[in-house]
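Sharing a model that was predicted from the sequence below.
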Amino acid sequence: MAVVYVVEQGAVVRKESGRILVEKSGEKLLSVPIIHVDRMLIFGNVHLTAPAVAALMEAGVDVAFLSMRGRLRGMLSSLSSRNVFLRMAQYDRWRDTAFRIRTAKAILKAKIFNQRQLLQRYARNHPELDLSKAMDEVNEALEQIEGIDEDGEIRTVIGKLMGIEGRASGAYFGGFGRMLRAEMGFETRQRRPAPDPINSLLSLGYTMLTNEIASLLEAHSFDPLFGFLHSIRYGRKSLALDLVEEFRQPVVDRFVLKTVNLRIFKEEDFRRHSDGGIYLTEDGLRRFFDRYEEYIEEGISVKGRKKSFRKLFDDQVLELERAIMDNATYRPFRIQL
């Protein structure tokens, strides 16, 4: 199954005899059987015809609409799964303070562990680079988060957990910047607007990751708005953000390090927008999606077996379902490098 990205501005997506066509000015840019499409992501000014929408929905293909800067505008989703019992259990666990705190703590411990793994792997491969300060601070954060008392008012406990995670991420990104072998103005992690090409790539990668996991959660009958770590906010898919945390370093950060250090992306692939932010050009976006798909499908070795990241995403959604249905401890993904 394929993920179709449409970034050609002014293009039209239409249906023709069981296929999805992407055309512009009479030129056929893409033709793919609908049965081979898993998801579609549309960027910027692209027209989707009504017959194409109907065909995609009937085939169970979700369509995400994003700005050219990678901001998710909205989604079209086919009818979701009907597992009402999972949703009932999810709401029950959300009301269970002990379960929420236990799950939030497990997610953040895994995130900080993955940060440490990436730093340690790079330090082993590049002994000339001193990452000891970043690793010491991340290790300290792991010890601190382990010592957090799980008994207490939920906002207070999660506030403490997020505070520790914030300090760990600050130290980690200090080391991350030193791992980059291309000068692109990266100093620290900043979100909107991205002030440099590295932050631009990270933000786009996290958007892709969040969108994919949100779609997967809905396909499995979860309510993506009810998270255990991230608080409820109008329109925010907090549960997707929860699961994204354990995959930030294994997926997006490693991808950005690899592509930048191999000079796949250079400064000329970016442009400054009127909001002051730095974003990929249209050609840069195409290259990003090509490389991202290769990377996601290539995956990583887990317990001696190669798995695509999409399989790992699905594994973790099923793991969360197990934890919720059995009122058990959630086991996040931890990378072994």
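Structure's in. What do you need?

switch to C-alpha atoms for all contacts and neighbour counts from now on
Noted.

which residue packs closest to the one residue sitting closest to the centre of the chain, ignoring adjacent ones?
The chain has L209 as the residue nearest its centroid, 2.1 Å off, counting by Cα atoms, centre = their mean. Nearest residue to L209, sequence neighbours excluded (Cα to Cα, 6 or more residues apart in numbering): V244, at 6.8 Å.

Okay, the residue nearest to the centre of the chain and R167: tell me how far apart.
Distance of L209 to R167, given as Cα to Cα, to the nearest Å: 23 Å.

Quick check: the residue nearest to L209 touching E212?
No - with contact defined as Cα atoms under 8 Å, V244 does not count as touching E212 (9.6 Å).

In terms of packing, which of those two has more residues around it?
Taking other Cα atoms under 10 Å, V244 and E212 do not tie; V244 has more neighbours (23 against 18).

ok, now which ones touch that one?
The contact partners of V244, taken as Cα atoms under 8 Å, 6 or more residues apart in numbering, are Y206, L209, T210, I213.

Okay, it and M208: tell me how far apart.
Distance from V244 to M208, by Cα to Cα: 10 Å.

okay, now the one to match up with it:
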Amino acid sequence: MQTPGARITKKDFTLVIQVEGEADRTVPLDEVSDVVLAGPVSLTTPAVHELLRRDVSVTWMSSGFWYLGSTGREGPKSAVNRTAQYTFAADDARRLAFARELVAAKIRNGRTMLRRNWRGETGERGPVLDRLALLADRTARAETRDGLLGLEGEAAALYFRALPKLFAEPVATMPAFAFERRNRRPPADPVNACLSLAYALLTRTFASATSAVGLDPWKGVYHVERPGRPALALDLIEPFRPLLADSAVLMALNNGELGSDDFVFAAGGCNLTPRSRRTLVAAYERRLDQETTHPAFGYQISMRRLIQVQARLFARFCAGEIPRYPHYVPR
């Protein structure tokens, strides 16, 4: 929910969504798995209590969809997983080994995204894919975090320069959706505004999943820890950025769900209108519901459930129960 001034209350076995000027909407509590509130939206105390009893996570975000924190779904009533996580994070050799595989997975998934969805000249695709494959391979020889950052940065520049090649013709020829490079804080154009919102949603999803298994979303391995920054969630989303966030953005743009009138420019930046935010959130939720094959177990699973399983596997990896964390790298 993101409508300013909206109020969510509890009545019997439902949540009631109240928005000024609109009829009340009800949602059965049995159908609620997560609640996400962005901006000045209120949740009554009885509603909070019932969601806590049902172990339903409530995620609090700013109006710009920056993750602020979560209520509920505290995970195991034990510090075992967090203790193992802190021990792992203190081991520089294990951290570097994990970071190498993390960055390699991100680069390879970006390459897969380009390979699967390329709409530009075929001759332009090969050199980009070859360079990304080379950069992914080079991560195994990186000796420091700074070295990995350099490889990741070069791969990101290549990937985002090629991103317009994935746009459908109506989008590619529309001046409003011209895209040259990734920028943020604030995003300067509609495509960057969409990417920023999608990455914020993905961060929220992983922060909730890691908290649910007893991990600390603020204690990172690859990302530097800063106040208010869910560093572990930012770590684990890296391989999923192209496959979930970028994919949702492309889905909304190429399907014509977002148009040039769905964005506002103010204070030197670009943002989505409330309606277009709901549209992109819906596209992201649809992407989470799509099924894939789990990298370790081989069975079909929704992307939403995959993220929850990955959080559990990361906890087991930190504890030394499995030798490697199985990154999601589809072909």
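Done, it's in. Because the structure is predicted, anything quoted here is derived from the model rather than measured.

about what we covered before: what strand or helix carries the residue nearest to L209 of structure 1?
helix 238-245 (DSSP states H and E).

okay, that helix sits on what stretch of structure 2?
Under TM-score structural alignment, helix 238-245 of structure 1 corresponds to residues 231-238 of structure 2.

burial of the aligned residue in structure 2 for A104 of structure 1, as a residue count?
When structure 2 is aligned by TM-score structural alignment, A104 of structure 1 is paired with A99. For A99 of structure 2, the count of nearby residues is 23 (other Cα under 10 Å).

In structure 1, which residue range corresponds to stretch 151-166 of structure 2?
The alignment places stretch 151-166 of structure 2 over residues 164-179 of structure 1 (TM-score structural alignment).

mean deviation of that stretch from structure 2?
In the superposition against structure 2, stretch 164-179 of structure 1 averages 0.9 Å from its aligned positions (mean Cα distance after the TM-score superposition for structure 1).

Check which residues of that stretch are buried.
Residues of stretch 164-179 of structure 1 classed as buried: 164-165, 168-177, 179 (neighbour count, 16 or more other Cα atoms under 10 Å).

ok, now stretch 295-309 of structure 2?
For stretch 295-309 of structure 2, the neighbour count (16+ other Cα under 10 Å) marks I301, M303, R304, L306, I307, Q308, V309 as buried.

Wasn't the third one part of a helix?
Yes - under DSSP: H, G, I helix; E, B strand; the rest coil, R304 of structure 2 falls within a helix.

And it, what's its match in structure 1?
Checking with TM-score structural alignment, R304 of structure 2 has R310 as its match.

State the helix or strand in which the closest residue to V6 of structure 1 other than its chain neighbours lies.
Counting by Cα to Cα, 6+ apart, I42 is the residue found nearest to V6 of structure 1 once chain neighbours are left out, at 4.9 Å. Here I42 of structure 1, judged by DSSP H and E, is contained in strand 37-43.

with structure 2 superposed, average distance for that strand?
Averaged out, strand 37-43 of structure 1 is 1.2 Å away (mean Cα distance after the TM-score superposition for structure 1).

What is that strand packed up against?
Under the contact criterion of 3 or more Cα pairs under 8 Å, 6 or more residues apart in numbering; DSSP states H and E, strand 37-43 of structure 1 touches strand 2-6, strand 62-66.

In structure 2, what range does it match?
Against structure 2, strand 37-43 of structure 1 falls on residues 32-38 (TM-score structural alignment).

Which parts of structure 1 are helices?
Here structure 1 has its helices, by DSSP state H, at 50-58, 84-95, 97-125, 132-146, 154-179, 197-219, 238-245, 254-261, 282-298, 309-326.

ok, the closest residue to K306 of structure 1 other than its chain neighbours - how many residues close by?
Leaving aside its sequence neighbours, K306 of structure 1 sits nearest to I300 (Cα to Cα, 6+ apart; 5.5 Å). Residues near I300 of structure 1, counting by other Cα under 10 Å, number 20.

so how far is N139 of structure 1 from I300 of structure 1?
24 Å.

can you check L108 of structure 1 too?
L108 of structure 1 is 13 Å from N139 of structure 1, by Cα to Cα.

Those two - which one has more neighbours?
Taking other Cα under 10 Å, L108 of structure 1 and N139 do not tie; L108 has more neighbours (22 against 16).

on that earlier part again, check the fit of the helix holding V244 of structure 1 onto structure 2 and give the mean distance.
Helix 238-245 of structure 1, aligned to structure 2 and superposed, deviates on average by 0.7 Å (mean Cα distance after the TM-score superposition for structure 1).

could you check the angle helix 309-326 makes with that helix?
Angle of helix 238-245 of structure 1 versus helix 309-326, following axes from the mean of the first three to the mean of the last three Cα atoms, to 10 degrees, is 130 degrees.

quick check, distance from helix 238-245 of structure 1 to the centre of its chain.
Centroid separation between helix 238-245 of structure 1 and its chain, computed with Cα atoms, centre = their mean, to the nearest Å, is 8 Å.

Next: stretch 64-77 of structure 1.
Per Cα atoms, centre = their mean, the displacement of stretch 64-77 of structure 1 from the mean C-alpha position of its chain is 14 Å.

Going by neighbour count, which residues of it are buried?
A64, F65, L66, M68, R69, G70, L72, M75, S77.

And stretch 192-209 of structure 1, by the same measure?
Neighbour-count burial for stretch 192-209 of structure 1, counted by 16+ other Cα under 10 Å, picks out 193-209.

Now the corresponding residue of structure 2 for K266 of structure 1: closest residue in space that isn't a chain neighbour?
For K266 of structure 1, the aligned residue in structure 2 is G259 (criterion: TM-score structural alignment). Distances taken as Cα to Cα, 6+ apart place L253 nearest to G259 of structure 2, at 7.6 Å, with adjacent residues excluded.

Count the neighbours of G5 of structure 2 for me.
12.

aligned partner of it in structure 1?
Under TM-score structural alignment, G5 of structure 2 pairs with G10 in structure 1.

G72 of structure 2 too?
Match for G72 of structure 2 (TM-score structural alignment): S77.

Same check on Y284 of structure 2?
Match for Y284 of structure 2 (TM-score structural alignment): Y292.

Thank you, goodbye.
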